[in-house]
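Enquirer: Predicted model follows, preceded by the sequence.
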Amino acid sequence: MKNSKHIKLIVTISLFALIANSCKDENDSYYKPDIPIFDQNVKDLVDEINADSLEKKVQWLEDMGSRFAVNDDRKAVAKRIRDRFISYGYTNAKLDSFYVSLTTRWSQTYYTWQYNVIATLEGSVTPSWVYVMGGHYDSIIGNDGAYTTAPGANDNASGVAATLEVARVLKEQGFNPQSTIEFIAFAAEEFGLYGSTDYAEKARYETKNIKFMLNNDMIAYWPVSSNNMRVNILDYNISTEIREKAQDYCNLYTLLETINDNYYQKYSDSYSFYLNSYKAIYFTTDADDPYYHTINDVTANCNFEICKEITKVNCAMLVDYNK
């Protein structure tokens, strides 16, 4: 009888384990790298990130003259970015419009339509889970000349270029992610994070399952006199783990040194995600840009080696979480 009870107990436990396993939350079966380790397949994709390609994208954005958020051509600018995504094979690339009141630094108020640009790489296993990479595309300088000339190469053509570059590489290399990746160029950041706020609030309302957001803002200035390249990875109290993993990815796949200084964490698009309870981190170079918000923020004053390395971190994270 003892053995019979023992057998029954084993069968009962086994059946319970089988049922429990079949009822697992889908998050339990999802690959999440607790401790990132080197993966040659990830490196092969990351190594496709190209400094010359990034430079050409930044120059292309600079050549638009100004991407000032209240310019008459703001929709045309958004369409050009959308069309670049489409040229990479993202036929679902779209403008996501929203209406907002914007007041300039010289006290002019505009009621305008603004346009986020979104391109989606659909997930093959858990498409309802979403990873976001992005940066704002609008630019500004410190006076009303922004209407005609606001090149915004580092701030923030660099972040848009990084987003476009990762989108290009993943599509060209045929990467098939487990979960959905959204590449976003945000509008009207310089006026108060309006584009990312609109997106994040809509996402929260729709209960969108965003796993994390990678924000890139001013990632292409680094003094040529400095040998070491250093990225500041800002986080929030709900995304410390993501930031720590980003530092691990820097060590595995880039030449970057890392720091974590959160002084400016409220001043870029990642903050909108945090305010809506989404995990987000924010990449920026650890250097004061002397050309910030001036007509001299041009491609020629950017460093595309550090831009490439920061772009590689983004790519590594998106790939490793979705392989």
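Expert: Happy to help now that I have it.
Enquirer: all contacts plus neighbour counts: C-alpha atoms, from now on.
Expert: Will do.
Enquirer: what's the neighbour count on the nearest residue to Tyr111 once chain neighbours are set aside?
Expert: The shortest distance from Tyr111 to any non-neighbouring residue, by C-alpha to C-alpha, 6 or more residues apart in numbering, is to Ser101 (4.4 Å). Around Ser101 there are 12 other residues, counting by other C-alpha atoms under 10 Å.
Enquirer: Can you tell me the element Ser101 falls in?
Expert: strand 94-103 (DSSP states H and E).
Enquirer: Could you point out the helix or strand that follows that strand?
Expert: Beyond strand 94-103 toward the C-terminal end (DSSP H and E), the next one is strand 109-121.
Enquirer: picking up where we left off before, got the angle for the strand holding Ser101 vs strand 109-121?
Expert: Here strand 94-103 points in a direction 160 degrees away from that of strand 109-121 (axes from the mean of the first three to the mean of the last three C-alpha atoms, to 10 degrees).
Enquirer: how much space between Leu214 and Val313?
Expert: 10 Å (C-alpha to C-alpha, to the nearest Å).
Enquirer: Show me where the stretch 151-300 of the chain has its helices.
Expert: Counting by DSSP state H, counting those that start in this stretch, one finds helices in the stretch 151-300 of the chain at the ranges 158-172, 194-205, 240-253, 270-275.
Enquirer: hold the first one in mind and look at this next one:
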Amino acid sequence: MRSFMFILIALFSINAFAQPAYPSEKNLARHIRYLASDKMKGRGTGSEENVKAGKYVAKTFRKLGLTPLGTDGFFQDFTAKVRRVVVPDSLRPARNVIGFLDNGAENTVVIGAHFDHLGMGRQGSSKADKPEGQIHNGADDNASGVAGLLELARYFSQNKEKEAYNFLFIGFGAEELGLQGSRHFVNNPTLALAKINFMSNMDMIGRYDPGRGVGIGGFGTSDKWPEIFKDVKSDIKFFTDRAGSGGSDHGSFYAKQIPVLFFHTGGHDDYHKPGDDYEKINYKGEKGILVLQIQLIEKAMQLPKLQFTEVK
């Protein structure tokens, strides 16, 4: 009996170890609660808390064994121009955080999300009546996307597969100030843009509503997306949009004629307000969105490098 129990335990352990490192609600909650806590004071560009958020992303990349591909380790520093503010315009230090998963492939898939938000309401475009001095935690916008970025990095780096493409995981800075981090990257790439297959962006994926579903933009940016989306099965309701430009970091890649996907669960009453807190995140829904995204990425990687299509 003891030998039989040992065999059962061994088989269970092997099976559990063999399972892919799928996204975890627990991990998503841990990342979002840290990034969107009051102690992070809204992660405004140029703030000490924004630096901490970038270091958190870099620390996670390092733990996952990703290769630094910034200009200074994982970091790519730049200067952001602050506009639309309740204080005078100014220049502020900002950075992207870049980690590379080398599968020895010719081309690379980019997965991105921005980690900055509106800070204490003195920069960006708060919709609060009296924003100055209020913490804008940005749990959905965009701690949810960063958590997704980190979980996808964990999945693709820990799934024991050598994929047909490399991966470049990027946490973008200064998105709320006009996509400045992603624009800086595409104008100063640390990996040749010609080697990028497509870019997948997550911005506000934390408020999944089963009635609406998750919107996926960029469907028109390659003639292969309809084939890739065909027969995809998911518990998550989704709909597609052809546009490749728009108000998030994928737009910078689209402008360089790179196919994109953009995941977004839509606006809500807390958008760009102090009430965007981690307690309101739909963690189960976000996990489902990431599993859907994994399916699409893995199907896309079965094809040759995608060709760009301009959306008229």
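Expert: Noted; the coordinates are in hand. Just so you know, these numbers come straight off a predicted model, no measurement behind them.
Enquirer: what TM-score do we get after superposing?
Expert: TM-score for the superposed chains, counting by TM-score structural alignment, normalised by the length of structure 2: 0.77, backed by 271 aligned residues with a C-alpha RMSD of 2.8 Å.
Enquirer: about what we covered before: what sits up against the strand holding Ser101 of structure 1?
Expert: Strand 94-103 of structure 1 has contacts (C-alpha atoms under 8 Å, 6 or more residues apart in numbering) with 70, 78-79, 82, 109-119, 191, 194, 198.
Enquirer: Mind checking which of those residues are buried?
Expert: 70, 78-79, 82, 112, 114-119, 191, 194, 198 (16 or more other C-alpha atoms under 10 Å).
Enquirer: will you turn those into TSV that also has distance to Ser22 of structure 1?
Expert: TSV is the format used below for those (distance: C-alpha to C-alpha, whole Å):
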residue	distance to Ser22 of structure 1
Val70	53
Ala78	45
Lys79	45
Arg82	41
Thr112	50
Gln114	45
Tyr115	43
Asn116	40
Val117	39
Ile118	35
Ala119	34
Phe191	49
Tyr194	43
Asp198	38
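Enquirer: Now flag whichever of these is closest to Thr285 of structure 1.
Expert: Phe191 (21.7 Å; C-alpha to C-alpha).
Enquirer: Now do the same contact list for the closest one.
Expert: Leu102, Thr103, Thr104.
Enquirer: By neighbours, which of those residues wins?
Expert: Neighbour max across the contacts of Phe191 of structure 1 (other C-alpha under 10 Å) = Leu102, 18 neighbours.
Enquirer: Aligned to that one, what sits in structure 2?
Expert: Aligned by TM-score structural alignment, Leu102 of structure 1 pairs with Val82 of structure 2.
Enquirer: quick one, what contacts the residue sitting nearest the centre point of structure 1?
Expert: Nearest to the mean C-alpha position of structure 1, counting by C-alpha atoms, centre = their mean, stands Met133 at 2.2 Å. Neighbouring residues of Met133 of structure 1 by C-alpha under 8 Å, 6+ apart: Thr163, Ile181, Glu182, Phe183, Ile184, Met213, Leu214, Asn215, Asn216, Asn314.
Enquirer: can we see that at 7 Å?
Expert: Thr163, Glu182, Phe183, Ile184, Met213, Leu214, Asn215 (C-alpha atoms under 7 Å, 6 or more residues apart in numbering).
Enquirer: Also Ser179 of structure 1?
Expert: Glu122, Gly123, Ser124, Val125, Thr126, Pro127, Trp129, Val130, Asn322.
Enquirer: Which of those are conserved in structure 2?
Expert: Checking these against structure 2 (both residues aligned by TM-score structural alignment, their matches' C-alpha atoms under 7 Å), the contacts still present are Gly123, Thr126, Trp129, Val130, Asn322.
Enquirer: tell me the angle the helix or strand hosting the third one makes with helix 194-205.
Expert: This points to Trp129 of structure 1. Taking DSSP H and E as the definition, Trp129 of structure 1 sits inside strand 126-136. Angle, strand 126-136 of structure 1 to helix 194-205, by the same axes, to 10 degrees: 160 degrees.
Enquirer: follow-up on the earlier one: quick one, which of the helices of the stretch 151-300 of structure 1 is packed in tightest?
Expert: helix 158-172 (a mean of 25; mean count of other C-alpha atoms under 10 Å).
Enquirer: Just put the helices of the stretch 151-300 of structure 1 in CSV and tack on distance to Pro290 of structure 1.
Expert: As requested, the helices of the stretch 151-300 of structure 1 are exported to CSV (distance: least, C-alpha to C-alpha, whole Å):
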stretch, distance to Pro290 of structure 1
helix 158-172, 16
helix 194-205, 26
helix 240-253, 26
helix 270-275, 23
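Enquirer: what angle separates the strand holding Trp129 of structure 1 from helix 158-172?
Expert: Using the same axes, to 10 degrees: strand 126-136 of structure 1 against helix 158-172 is 150 degrees.
Enquirer: quick one: buried residues of strand 126-136 of structure 1?
Expert: Neighbour-count burial for strand 126-136 of structure 1 flags Thr126, Trp129, Val130, Tyr131, Val132, Met133, Gly134, Gly135, His136 (criterion: 16+ other C-alpha under 10 Å).
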